[in-house]
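Model the structure of this input:
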Amino acid sequence: MGNLADRIEEYLKRILEQTSEGYIILQRSELAGEFDCVPSQINYVLDTRFTVERGYLVESRRGGGGYLRIVRLGLGLEGQYQQIMRQLIGDQLSRGRCNGLVDRLLDEELVTVREAALIRGILAGEALRGEFRDWDELRARLMKAILTTLSRDDLL
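Prediction:
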């Protein structure tokens, strides 16, 4: 069933789907024990798969009474997600962060696989290589325009 990171991700997403609160609170050490791994492997999954771009906020407190709180951000028209995304995108958006956002739009079925591929292709920057100095800035502007367009169409 895939690698350890995939299994941990699936487990956390399944628990999040089952909760009505929209968040879960876990002990990092207990989760590591359940998967027979070190806590740093849990951190890796959280750092790479539960990012703001993908629609999650992760609060973490280390130590004896430490915990993990994973919050699934809403996608409603006035949802936290849009506010956070607009702040997060800022003036620059890397290709990796952009792909994370597109993955979230796809996961939420707000865009089709084909639309996601188009967005990724356009924002990858291959066509403009060498002609534009600050691709991350242009990518941020284009992604904001895409999100605004989706919002106008009542998709977000």
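
all contacts plus neighbour counts: C-alpha atoms, from now on.
OK.

For residue 73, which residues are in contact?
By C-alpha atoms under 8 Å, 6 or more residues apart in numbering, the residues touching residue 73 are 22, 55, 56, 57, 79, 80, 81.

Just confirm the fourth one is within a helix.
No - looking at residue 57 with DSSP: H, G, I helix; E, B strand; the rest coil, it is strand, so not inside a helix.

For burial, what's the neighbour tally of it?
Using other C-alpha atoms under 10 Å, residue 57 is surrounded by 19 other residues.

got the contact list for the residue lying closest to it once chain neighbours are set aside?
Spatial nearest neighbour of residue 57, excluding adjacent residues (C-alpha to C-alpha, 6 or more residues apart in numbering): residue 71 at 5.1 Å. For residue 71, the contacting residues are 22, 23, 24, 56, 57, 58, by C-alpha under 8 Å, 6+ apart.

Please identify which pair of those residues lies farthest apart.
The two members of the contacts of residue 71 with the most space between them (C-alpha to C-alpha) are 22 and 58, at 12.3 Å.

let's see this one next to it:
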Amino acid sequence: MGISDLIASFLQESLEEAENGVLEVQRSDLAQRFNCVPSQINYVMSTRFSPERGYIVESRRGGNGYIRITRVQMDHQTLLMHVINSLGDEVDLASVRAILSNLVQSGTLEENMGRALLAAVGDKALAAVPRDKRDHVRAAILKQVLILQVQ
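Below is the predicted model of the structure:
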């Protein structure tokens, strides 16, 4: 089991024990506990505790910085709108993979739609687009297709 899995398991167990479904932890305490850099904690937060997986993560950096994880239940429409609104003007292929994987795992997107969308925004499909513009085009396509899924 890798360090990310250990951190995620610890946080999941702690969240289950939390009274009101809210867990607040110090990033530096977690990094020290697992003998890792704080960016490893950030990685776990973004990949394992994302809105697509039913979590809201609030973070404050600095000396008294904290991470607050809240487990929420969202219907598929709300989740899709949250993902659409959180996408910036650009998104890299690795992020698209994670977003689509999470949406499929949550049952928000059918698996075949997730695979088709990944193919549509992949580097092979965007080969005619200059590399420095691909992430921008990728984000635009992803947003438009997800908007169609909301209706």
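
ok, the contacts of residue 73 of structure 1 vs residue 7 of structure 1, which is closest?
residue 56 (17.7 Å).

if I look at the closest residue to that closest one other than its chain neighbours, how far off is residue 129 of structure 1?
Of all residues not flanking residue 56 of structure 1 in the chain, residue 72 sits nearest, at 4.8 Å (C-alpha to C-alpha, 6+ apart). With distances taken as C-alpha to C-alpha, to the nearest Å, residue 72 of structure 1 is found 36 Å from residue 129 of structure 1.

More neighbours: which of the two?
The neighbour comparison of residue 72 of structure 1 against residue 129 (other C-alpha under 10 Å) goes to residue 72, with 22 against 10.

pretty sure that one is touching residue 53, no?
No - between residue 72 of structure 1 and residue 53 there is no contact under C-alpha atoms under 8 Å: 11.3 Å.

Identify the contacts common to these two.
Taking C-alpha under 8 Å, 6+ apart as the contact criterion, residue 72 of structure 1 and residue 53 have no common neighbours.

show me where structure 1 has strands.
Under the criterion DSSP state E, strands of structure 1 are mapped to 23-26, 56-61, 67-72.

With residue 42 of structure 1 as the reference, name the closest of those strands.
Using C-alpha to C-alpha, these put strand 67-72 closest to residue 42 of structure 1, at 10.1 Å.

can you give me the offset of stretch 17-27 of structure 1 from its chain's centre?
17 Å (C-alpha atoms, centre = their mean, to the nearest Å).

so how far is the first residue of that stretch from its last?
For stretch 17-27 of structure 1, the end-to-end distance is 18 Å (C-alpha to C-alpha).

Pull out the buried residues from it.
For stretch 17-27 of structure 1, the neighbour count (16 or more other C-alpha atoms under 10 Å) marks 23, 24, 27 as buried.

closest to residue 122 of structure 1 among those?
Distance to residue 122 of structure 1 across the buried residues of stretch 17-27 of structure 1 (C-alpha to C-alpha) is lowest for residue 23, with 33.7 Å.
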